[in-house]
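> What would the 3D arrangement of this be:
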Amino acid sequence: MEGILNAQVRMEKPKVSRREGFIPGVIYGKDLENIFVKFEKTKLIGLLKEKGEKSRISFLLNNKKQEGIIKDVARDDSTNEIIHIDIQAVKGTEVVKWTVPVNFTGKELLNGRGLYLQVYSNEIEVEGESSLIPNSVEIEVSKMEFGQEIKIKDLKLTGEIRILKDLDTVIGVIANS
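Now for the predicted structure:
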């Protein structure tokens, strides 16, 4: 099953899991007690590279397919290696709060015009049905002009998703390089 992580229930300490080639984690959710798990390191890293560290994922737990959102990826301060992952198990219609990455596309075309994008925030916090929240939000900046501000209200999200910050908050501005 491609793209589905196998979550193994973990009884040992996190340090032991890491030594054995796993990344320890915890799965929690509404009406669910915390479940301490471990994931195969190479598969988890591959999935995170493909989907991102704030994405929706599918996982198997006790041979049952479940959905979840990655809430936190903890890294070692000195090596930057992943040392722990937190996943919130969700059902499709469950309302959740989630931090979604903002991807600014077309930045390289600004450089050719002597401009660059100054980013103030590359993520936004939203609330809505878990199945409707995207893994990321994209905004095209290549045609923007010097001094133009990018505000949260410029992001395209469906009406069912509520943004939990002032819509006039500036998340980026086009500047001279």
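> all contacts plus neighbour counts: C-alpha atoms, from now on.
Will do.
> pull the longest helix from this protein.
helix 41-51 (DSSP state H).
> Quick one: distance of the helix or strand that that helix is followed by to the chain centre.
Where DSSP states H and E defines the elements, the next helix or strand beyond helix 41-51 is strand 56-61. Remark: strand 56-61 is offset 14 Å from the chain centroid, using C-alpha atoms, centre = their mean, to the nearest Å.
> go on, stretch 64-72?
For stretch 64-72, the distance to the chain centre is 12 Å (C-alpha atoms, centre = their mean).
> Quick check: buried residues in it?
Within stretch 64-72, the residues that count as buried by 16 or more other C-alpha atoms under 10 Å are 67, 68, 69, 70, 71.
> Is it possible to get JSON lines of those residues that adds distance to residue 60 and secondary structure?
Formatted as JSON lines, those follow (distance: C-alpha to C-alpha, whole Å; DSSP: H, G, I helix; E, B strand; the rest coil):
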{"residue": "67", "distance to residue 60": "9", "secondary structure": "strand"}
{"residue": "68", "distance to residue 60": "11", "secondary structure": "strand"}
{"residue": "69", "distance to residue 60": "14", "secondary structure": "strand"}
{"residue": "70", "distance to residue 60": "15", "secondary structure": "strand"}
{"residue": "71", "distance to residue 60": "18", "secondary structure": "strand"}
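> ok, so of those residues, who is nearest residue 46?
residue 70 (14.3 Å; C-alpha to C-alpha).
> On the three-state scheme, the nearest residue to the closest one once chain neighbours are set aside is what?
With C-alpha to C-alpha, 6 or more residues apart in numbering as the criterion, residue 70 has its nearest non-adjacent residue at 4.6 Å, and that residue is residue 87. Using DSSP: H, G, I helix; E, B strand; the rest coil, the structure places residue 87 in strand.
> same question, the one 10 residues further on
At residue 97, secondary structure determined by three-state DSSP is strand.
> State the distance from it to residue 171.
19 Å (C-alpha to C-alpha, to the nearest Å).
> Repeat that for residue 8.
39 Å.
> Now show me the structure for the sequence below, then we'll compare the two:
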Amino acid sequence: MSKITTIEASARAKAGKGAARATRREGLVPGVVYGGKQESTLIALDPRLVVKAIQTSGWRSRVYDIQIEGGKTERALVRDVQLHPVKDSPVHIDFLRLAAGSRVHVEVAVHFVGEDKSPGIKRGGMLNVVRHTVDVEVAAENIPEFFTVDLSKLDINDNVRWDDVQGTEGATPVSHEANFVVASIAAPIVEAAPAEGAAAS
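Okay, the predicted model is just below:
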């Protein structure tokens, strides 16, 4: 289960571009919590909290408890963050409400361990990461913080497939490819020796 991060927000009364602009003039980021067969909740957040959230590793699968003034709490995932085209600062954030018993589509980061013990890497092989994240469907109450790949026994030309990944219980990959490759150990690149007489030209 992903760690649950608490984030504070204030309520917004009105929707629409004008109301969103007014929220930004107050120095806040307008946002919305939607889904779960409930009405959307309009919120506003401190931009520093939004920046911190999207700069955290694995933020697409991080579960948030959004504490809204007045005592309401929404459990949700960050679904989208719109950034200013010039300043690169957040201008809007969308959260997907997590309803108990539902399944959600989420992007989960892959962590690699045991690289220092891999026989292939010790012999000069290179780790070739095919997927840094994997799109999966998973129960809303059981979203993994990350998946783990153990490289400690991999030799040159060995690969790790989905079935080898740890922490995937209950997660169904969205990919249409069965048991796809997540990473491999590529052979070291050997530079060709210069042709005889080439240096004499």
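> TM value for the aligned chains?
The TM-score (TM-score structural alignment, normalised by the length of structure 1) is 0.78; 176 aligned residues with a C-alpha RMSD of 3.0 Å.
> Looking at structure 2, name the residue matched to the residue nearest to residue 70 of structure 1.
With the correspondence set by TM-score structural alignment, residue 87 of structure 1 lines up against residue 95 in structure 2.
> need the contact list for that match.
31, 32, 33, 34, 76, 77, 78, 79, 80 (C-alpha atoms under 8 Å, 6 or more residues apart in numbering).
> Now check structure 1 for the residue matching the last one.
Across the two structures, residue 80 of structure 2 finds its equivalent in residue 72 of structure 1, going by TM-score structural alignment.
> which residues touch residue 170 of structure 2?
138, 139, 142.
> After alignment, which residue of structure 1 pairs with it?
By TM-score structural alignment, residue 170 of structure 2 lines up with residue 160.
> Please apply the same query to residue 29 of structure 2.
In structure 1, residue 29 of structure 2 lands on residue 23 (TM-score structural alignment).
> Disregarding flanking residues, what is the spatial nearest neighbour of the most centrally placed residue in structure 1?
Centroid-nearest residue in structure 1, with C-alpha atoms, centre = their mean: residue 54, separated by 0.9 Å. Counting by C-alpha to C-alpha, 6+ apart, residue 70 is the residue found nearest to residue 54 of structure 1 once chain neighbours are left out, at 5.2 Å.
> Is it correct that residue 104 of structure 1 is in contact with residue 140?
Yes - counting by C-alpha atoms under 8 Å, residue 104 of structure 1 touches residue 140, with 6.0 Å between them.
> So which of these two has more stuff around it?
residue 104 (16 against 12; other C-alpha atoms under 10 Å).
> mind listing what that one touches?
Applying C-alpha under 8 Å, 6+ apart to residue 104 of structure 1 gives the contacts 138, 139, 140, 141.
> surely the third one meets residue 105?
Yes - using C-alpha under 8 Å, residue 140 of structure 1 is in contact with residue 105, at 4.8 Å.
> ok, residues contacting the helix or strand containing residue 81 of structure 2?
Assigned by DSSP H and E, residue 81 of structure 2 belongs to strand 72-83. Here strand 72-83 of structure 2 makes contact (C-alpha under 8 Å, 6+ apart) with 33, 59-68, 89-98.
> what's the angle from it to strand 63-68?
Inter-element angle recorded for strand 72-83 of structure 2 and strand 63-68: 110 degrees (by axes from the mean of the first three to the mean of the last three C-alpha atoms, to 10 degrees).
> follow-up on the earlier one: could I get the buried residues of stretch 64-72 of structure 1 as a markdown table with distance to residue 117 of structure 1?
Formatted as a markdown table, these follow (distance: C-alpha to C-alpha, whole Å):
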| residue | distance to residue 117 of structure 1 |
| --- | --- |
| 67 | 35 |
| 68 | 33 |
| 69 | 29 |
| 70 | 28 |
| 71 | 27 |
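> for stretch 58-68 of structure 1, the distance to its chain's centre please.
The answer for stretch 58-68 of structure 1 is 18 Å, by C-alpha atoms, centre = their mean.
> and if you look at stretch 119-133 of structure 1?
The answer for stretch 119-133 of structure 1 is 9 Å, by C-alpha atoms, centre = their mean.
> In structure 2, what range does it match?
With TM-score structural alignment as the criterion, stretch 119-133 of structure 1 aligns to 129-143.
> And the helices in structure 1?
14-19, 41-51, 107-111.
> all strands in structure 2, in order from the N-terminus.
4-11, 29-34, 41-45, 63-68, 72-83, 90-97, 103-113, 126-129, 133-139, 147-150, 159-161, 172-173, 181-186 (DSSP state E).
> and the end-to-end length of stretch 100-117 of structure 1?
First-to-last residue span, stretch 100-117 of structure 1, C-alpha to C-alpha: 19 Å.
> Identify each buried residue in that stretch, please.
100, 101, 102, 104, 107, 110, 115, 116, 117.
> Help me confirm that the fifth one comes into contact with residue 117.
Yes - the pair formed by residue 107 of structure 1 and residue 117 meets the contact definition of C-alpha under 8 Å, at 6.6 Å.
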